[in-house]
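**Q** take this sequence and fold it.
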Amino acid sequence: MSDPQIEGAGAPGTVDGHPVLRGSDLADVPLAWPVTSTRVLAEGHVATFAEDEVRTPDGGTMHREYLRHPGAVGIIALDDAARAVLVRQYRHPVRHRLTEPPAGLLDHAGEDPLVAAQRELAEEVGLAAGRWDVLVDLFSTPGIISEGIRVFLARDLSPAARPDGFTAEGEEADMDTVWASLDDLLAAVLDGRLHNPTLVTGVLAAGVARRDGYASLRPGDAPWPARASLAEAGLLPG
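**A** Next up, the predicted model:
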């Protein structure tokens, strides 16, 4: 293959005949191929395991098994010294105790993601934040699960009481709280020592956003179009 040639300086251009995306064109697009049948294979406490028969654009069909998941929020909470508060939690499917940011499910129909993040920060580490921004939105594993995650940046931290009725159970009962500098977290992620996807994505996003003093981030209550598209597809609670 010859060296790629970029054509059309100042225009969208191509590389070896393939388009170069820029600006608003660089975006994922909601799209749903027709589902001709659905079979629920198992109902879990959090997720539903389903199999869809899907009509492909060429007129054929394919079968895809996947987990319907309510989604989640995560929080990179930084103090004035750029240290993040974290928890260490056992995760049975991967047989690891992972270092993670405070996080939680969006399993209540219609729950506002920012409100959920504020609750989780108080529940898991006993903190509130005076400033909330959106770091990044992602699909955790889009080939097998419909989980969408919004990762927030929380700053101006202060102590907060645990919400009434909160009781740590299961893995959460064995969690502990730790702190780490953003620089040390970035190094640990790039060295392959940390694996939680919410932490990895959030830390890398925070490292990039820090370059302009977080001025480019969206506000904490910014729209979440990808989650809205999941709701339209019937993949969220209620």
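
**Q** hey, let's count contacts and neighbours off CA atoms from now on
**A** OK.

**Q** check contacts around the residue most central in space within the chain.
**A** In the chain, the centroid-proximal residue (Cα atoms, centre = their mean) is residue 149; its distance is 2.6 Å. The neighbours of residue 149, taking Cα atoms under 8 Å, 6 or more residues apart in numbering as the test, are 71-74, 137-140, 198.

**Q** name the nearest residue to it, sequence neighbours excluded.
**A** Sequence neighbours aside, residue 72 is the residue nearest to residue 149 in space, at 4.9 Å (criterion: Cα to Cα, 6 or more residues apart in numbering).

**Q** show me where the protein has helices.
**A** Along the chain, counting by DSSP state H, helices occupy 113-125, 182-190, 197-209, 225-232.

**Q** buried residues, the last one. List them.
**A** Using 16 or more other Cα atoms under 10 Å as the test for burial, helix 225-232 gives 226-227, 229-230.

**Q** could you do the first one as well?
**A** Neighbour counts over helix 113-125 (16+ other Cα under 10 Å) mark 113-114, 116-125 as buried.

**Q** to compare against the first, here's another:
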Amino acid sequence: MGVEPQAAAIADRQSPRRLLNSTTAFSGKIWDVVSETFRLDEDGEPITREYIQHPGAVAILAMDDSERVLLLRQYRHPVRMDLWEIPAGLLDVDGEDFAVAAARELAEEADVTASTWHVLSDLFLSPGSSSEALRIYLAQGIEEVPQDERHTRTHEEAEIELAWVPLPDAVQAVLEGRIHSPSAAAAVLAAAAAKTSGYRSLRPADAPWPEHHSQHGTWPQGPVLQD
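**A** So this is what the prediction gives:
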């Protein structure tokens, strides 16, 4: 059996490895697939992995004064399902502040704004196959966007349905396997956990996010090796 660590010691850590080669295997409309070869250590054999190079994203769990959370239903073609999700969007505007992007996505997808923001959770959604880093915010102090200022949604977003759901009901939907979106499931469960402290344990909206690729320039990096 392993050594039982203290709770504060449980934390993911940065671990850059020696990169030998990086090429774009496929260029897509939204994201690319890259192929990279690296070594785990100086004497290790070269390992090649392909993964989706993703710009990252933000997602928002909007909560009203009655502690109902806003869920939206949207069609997702890869899984051929209408999924209950939370508002979210890509970080595809260079230099845009993460919280500003989240506020924009909330207004565009859900027709609401929020006056109070906190970081709810930071995730890598599929770290074995994608570089996508996701930051989930808790948005409170909800107000509706005036009708004449609302964003015109297109394609799959044009079919979005909105529902305000009591937080305990949303938790039950996750636990019973009725909600499959990882961002929605993580957000709902994190909010339920944060509720026990009156949400005072949450980080501020401008908390550092060093896991997002735009912040990697501040990470210690070893030299790139070339064969």
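
**Q** now the TM-score, please.
**A** In this superposition the chains share a TM-score of 0.90, using TM-score structural alignment, normalised by the length of structure 2; 217 aligned residues with a Cα RMSD of 1.9 Å.

**Q** how about the strands in structure 2?
**A** Under the criterion DSSP state E, structure 2 contains strands at 18-27, 32-39, 47-53, 57-62, 68-76, 81-85, 88-90, 112-124, 133-144, 161-166, 203-204.

**Q** what's the matching range in structure 1 for the longest one?
**A** Residues 127-139 of structure 1 are where strand 112-124 of structure 2 lands when matched by TM-score structural alignment.

**Q** count residues in the vicinity of the counterpart of residue 103 of structure 1 in structure 2, would you?
**A** Using TM-score structural alignment, the equivalent of residue 103 of structure 1 in structure 2 is residue 88. Residue 88 of structure 2 sits with 26 neighbouring residues when counted by other Cα atoms under 10 Å.

**Q** which non-adjacent residue is nearest residue 88 of structure 2?
**A** residue 59 (4.0 Å).

**Q** circling back: out of the buried residues of helix 225-232 of structure 1, who's nearest residue 156 of structure 1?
**A** Comparing the buried residues of helix 225-232 of structure 1 against residue 156 of structure 1 with Cα to Cα places residue 227 closest, at 27.4 Å.

**Q** what lines up with that closest one in structure 2?
**A** So, by TM-score structural alignment, residue 227 of structure 1 is matched to residue 212.

**Q** you'd agree that match is up against residue 122?
**A** No. Assessed by Cα atoms under 8 Å, residue 212 of structure 2 is found out of contact with residue 122, at 9.6 Å.

**Q** overlap of the contact sets of those two?
**A** What both residue 212 of structure 2 and residue 122 touch, as defined by Cα under 8 Å, 6+ apart, is the set residue 133.

**Q** still on that earlier bit, contacting residues for the match of residue 227 of structure 1?
**A** Contacts of residue 212 of structure 2 (Cα under 8 Å, 6+ apart): 56, 133.

**Q** at 10 Å what do you get?
**A** 55-57, 122-124, 131-135 (Cα atoms under 10 Å, 6 or more residues apart in numbering).

**Q** now do residue 206 of structure 2
**A** 97-99, 117-119.

**Q** 7 Å - rerun?
**A** By Cα atoms under 7 Å, 6 or more residues apart in numbering, no residues touch residue 206 of structure 2.

**Q** repeat that for residue 166 of structure 1.
**A** Counting by Cα under 7 Å, 6+ apart, residue 166 of structure 1 has contacts residue 123.

**Q** and with 10 Å instead?
**A** Shown in contact with residue 166 of structure 1 (Cα under 10 Å, 6+ apart): 122-124.

**Q** can you list those in CSV and add distance to residue 55 of structure 1?
**A** Below are these laid out as CSV (distance: Cα to Cα, whole Å):
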residue, distance to residue 55 of structure 1
122, 45
123, 44
124, 43
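
**Q** for residue 218 of structure 1, state which of these is nearest.
**A** Checking those against residue 218 of structure 1 by Cα to Cα gives residue 122 as the nearest, at 22.2 Å.

**Q** quick revisit: most packed of the strands of structure 2?
**A** Mean neighbour count (mean count of other Cα atoms under 10 Å) peaks for strand 57-62 among those, with a mean of 26.

**Q** matching residues in structure 1 for that strand?
**A** Residue span in structure 1 matched to strand 57-62 of structure 2, by TM-score structural alignment: 72-77.

**Q** from the chain's centroid, how far away is that stretch?
**A** Relative to its chain's centre, stretch 72-77 of structure 1 lies at 8 Å (Cα atoms, centre = their mean, to the nearest Å).
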